[in-house]
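> Sharing a model that was predicted from the sequence below.
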Amino acid sequence: MKGDLTKHVLGLSGGRDSAALAVYMRHHHPELDIEYFFTDTGKELPEVYEFLGKLEGFLGKPILRLNPDRDFDFWLKQYNSFLPSPQTRWCTRQLKLRPFEHWIRPMLEDGTTVYSYVAIRADEEYREGYSSKHDNLIIRLPFKDVGIDKAGVMDILDASGLGLPQYYRWRSRSGCTFCFFQQKIEWVRLKEEHPEAFEEAKAYEKNAVEHGSPFTWSQGESLDELERPDRVAQIKEDYEKRLARVRARQRANPLRPGDETLDIDELFGQAKVCLACHK
């Protein structure tokens, strides 16, 4: 009978917060049969796939891969070779949100009530990206409801034995290798950690500029300019100075002595990133 069905879904980005929410829901709501999904753009960091594999082992069930029906190259042509940017986030819209909507649309049209659990923490604003456009799609924010903040997320991942994805050594976000929300230091580290991905990003950028795109991946300079040795040295020096200033202003937390972990977003100010990619 239509209208009497419910489904519970939780989207994973390969990032810290959504992974912690999956662990939290498994522990605190084992009665729910949650389907975990990951929308794979094909341009993700290899560390993301590694972490998703570990998470599958912990959850004891597979994570559904939602693949876009059109890849990045297809949509790049549709947008006249213009790169995605903070002003025009077509990559998130077409490669992340669109596949999710296509997946759940038949359920909603069949009268199923879909509960979607989103990893917005208690210390965050409810940012854009998951507003429901259907009466049967209900958004739940468990971390907001119970007051779990960044420290709580870290506790959940530590206690589970999962820890952080490996890319947190050098970058503060999941998502595509060439995410335009990266800071300069993250582009430098991408070149060092995954030079082949950096070269691919350069090729996309060169093609875009040749077709008149007003955007480069990193604001104010091309990746060719950014990777020059003197510029790399300057970026690293600027980063260390900023890190020292922020740490000097930090108040010691008596409950977490010696915990001075800082995200890059905390150093440069948190961008209004899209939930589908970066949670």
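Cool, the structure landed.
> When you work out contacts or count neighbours from here on, use the C-alpha atoms and nothing else.
Fine.
> Look at P106 and give its secondary structure.
On the three-state scheme (DSSP: H, G, I helix; E, B strand; the rest coil), P106 is labelled helix.
> what's the spacing between it and T113?
Note on P106: its distance to T113, by Cα to Cα, to the nearest Å, is 11 Å.
> Can you pick out the residue with more neighbours from these two?
T113 (20 against 11; other Cα atoms under 10 Å).
> ok, that one - contacts?
Taking Cα atoms under 8 Å, 6 or more residues apart in numbering, we find T113 in contact with 3-7, 107, 136-138.
> mind running it again at 10 Å?
Counting by Cα atoms under 10 Å, 6 or more residues apart in numbering, T113 touches 3-8, 107, 134-138.
> Repeat that for K43.
K43 is in contact with 71-72, 175-179, 197, counting by Cα under 10 Å, 6+ apart.
> quick revisit: most neighbours among the contacts of T113, please name it.
Going by other Cα under 10 Å, L137 tops the contacts of T113 with 19 neighbours.
> for stretch 263-271, how far is the first residue from the last?
Terminal residues of stretch 263-271 lie 12 Å apart, using Cα to Cα.
> ok, and for it, which residues are buried?
Using 16 or more other Cα atoms under 10 Å as the test for burial, stretch 263-271 gives 263-264.
> Contacts for it, please.
86, 168-173, 181-183, 185-186, 239, 242-247.
> can you map out the helices along the protein?
Along the chain, counting by DSSP state H, helices occupy 16-28, 46-59, 72-78, 90-92, 98-109, 142-146, 150-160, 184-193, 195-210, 223-226, 229-249, 264-268, 275-278.
> ok, structure two:
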Amino acid sequence: MTITRHVLGLSGGRDSAALAVFMRQRHPEIDVEYFFTDTGKELPEVYDYLTRLEGYLGKPIRRLNPDRDFDYWLKSYKNYLPSAQSRWCTRQLKLRPFEDWVRKYLEAGETVISYVAIRSDEEYREGYQSNKDKLLIRLPFKDSGIDKAGVIEILDGSGLGLPAYYDWRTRSGCTFCFFQQKIEWVRLRERHPEAFEEAKSYEKSALEHGSPFTWSQGEPLTSLECPKRQQQIRDDHERRVARAKAKLQANPLRPDVQLDDDDIYGSAAKACLTCHK
């Protein structure tokens, strides 16, 4: 008899949390194993939200910790920071621990079905591409026509609501994720100055070792400490928000649809699914 395992990766973000709620509500007959791949560099709000989610699901979320941390891999990559062009952080700290975890099941002849939180309104996104016959990918939100507004409705209906960091940032993942917009770096410095200082230290070391990348495209974090530059970033962000709101089609059934980075900054703001869903 072939054993089938059902797994769902949580990032600490909105969409994957909603998918976990969705699976519990719509498919209680499926015994889903929930997991979180911990880089050790996540926002504290992420850990708080995962604890709340565990309470709702009534079962633990397995932590997949990589056997080598961010500092190990940074040294392995000659102190070059990860970037959109070289996403070694996703490969080594997110994908690799997941693949190592499910390998023993696949080698034992089991089938693993992985549920991924790609929404119906994300046509440009693709899920994790499996090259294993017995590792199958399912996209319940796409299959059920659930979009961003639907995700928010699921979380509100469950009583969980959004993770606390959505007050100032629309991406989960590492505190120093290079996919952050400049306004989010400014807010990170305000909300978690110790994390900003750590990111600045990594960047300084990388630049000294010849890395061509900074965390924030086109300028080092030290420039974001300048009050004048911070105000420029805030003003630019407000202009972008105003333009995005003007383009947003009103829906009387969903008057409180929230804008996120994809709405404000365009599809270029899309980030690693493994980290941010």
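Received the coordinates, thanks. Computed from a predicted structure; not experimentally measured.
> follow-up on the earlier one: tabulate the contacts of T113 of structure 1 (TSV), appending distance to L162 of structure 1.
Shown next, in TSV, are the contacts of T113 of structure 1 (distance: Cα to Cα, whole Å):
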residue	distance to L162 of structure 1
G3	38
D4	36
L5	33
T6	30
K7	26
H8	23
M107	32
H134	35
D135	36
N136	33
L137	30
I138	29
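> Filter the contacts of stretch 263-271 of structure 1 down to the buried ones, PyMOL style.
The buried subset of the contacts of stretch 263-271 of structure 1, as determined by 16+ other Cα under 10 Å, is captured in PyMOL by this line:
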select buried, resi 170+171+172+173+181+182+183+185+186+239+243
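> Tell me the counterpart of K148 of structure 2 in structure 1.
Aligned by TM-score structural alignment, K148 of structure 2 pairs with K150 of structure 1.
> cool, W101 of structure 2 as well?
Counting by TM-score structural alignment, the partner of W101 of structure 2 is W103.
> so that match makes contact with L66?
Yes: the pair W103 of structure 1 / L66 is scored as a contact, 7.9 Å apart, by Cα atoms under 10 Å.
> out of these two, which sits in the busier spot?
Legend: neighbour count by other Cα under 10 Å for W103 of structure 1 and L66, higher for L66 (17 against 12).
> neighbours around H27 of structure 1, how many?
11.
> So what does it match up with in structure 2?
When structure 2 is aligned by TM-score structural alignment, H27 of structure 1 is paired with Q25.
> and what of T6 of structure 1?
With TM-score structural alignment as the criterion, T6 of structure 1 lines up with T4 in structure 2.
> Look at L253 of structure 2 and say how many residues are nearby.
7.
> coming back round to it: so which of the contacts of K43 of structure 1 wins on neighbours?
G175 (24 neighbours).
> need the contact list for the corresponding residue of structure 2 for it.
The equivalent of G175 of structure 1 in structure 2 is G173 (alignment by TM-score structural alignment). Neighbouring residues of G173 of structure 2 by Cα under 10 Å, 6+ apart: 11-13, 38-39, 41-43, 46, 90, 179-180, 271-272, 274-277.
> Nearest to G129 of structure 1, out of the helices of structure 1?
Across the helices of structure 1, G129 of structure 1 has its closest neighbour in helix 275-278 (5.4 Å, Cα to Cα).
> Could you tell me where the closest one falls in structure 2?
Counting by TM-score structural alignment, helix 275-278 of structure 1 corresponds to residues 273-276.
> Please say which position in structure 1 R234 of structure 2 maps to.
So R234 of structure 2 corresponds to K236, using TM-score structural alignment.
> And for its match, nearest residue in space, chain neighbours not counted?
Leaving aside its chain neighbours, K236 of structure 1 sits nearest to I185 (6.5 Å; criterion: Cα to Cα, 6 or more residues apart in numbering).
> just checking, the one you found touches V232?
Yes: using Cα under 10 Å, I185 of structure 1 is in contact with V232, at 8.3 Å.
> Spit out the residues that contact the two alike.
226, 238.
> Map A208 of structure 1 across to structure 2 for me.
Under TM-score structural alignment, A208 of structure 1 pairs with A206 in structure 2.
> still on that earlier bit, list the residues that contact the match of R234 of structure 2.
Neighbour list for K236 of structure 1: 184-185, 188-189, 242 [criterion: Cα under 10 Å, 6+ apart].
> got those as JSON lines, with distance to E128 of structure 1 columns?
Below are the contacts of K236 of structure 1 laid out as JSON lines (distance: Cα to Cα, whole Å):
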{"residue": "K184", "distance to E128 of structure 1": "24"}
{"residue": "I185", "distance to E128 of structure 1": "26"}
{"residue": "V188", "distance to E128 of structure 1": "28"}
{"residue": "R189", "distance to E128 of structure 1": "28"}
{"residue": "R242", "distance to E128 of structure 1": "28"}
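> out of those residues, which one sits closest to K77 of structure 1?
If you rank the contacts of K236 of structure 1 by distance to K77 of structure 1 using Cα to Cα, K184 comes first, at 26.5 Å.
> How many residues are close by the closest one?
20.
> Next: the one 10 residues further on.
Other residues lying near H194 of structure 1 total 13 when counted by other Cα under 10 Å.
> For E44 of structure 1, see how far away it is.
12 Å.
> Name the residues contacting each of those two.
By Cα under 10 Å, 6+ apart, H194 of structure 1 and E44 have these common neighbours: T177.
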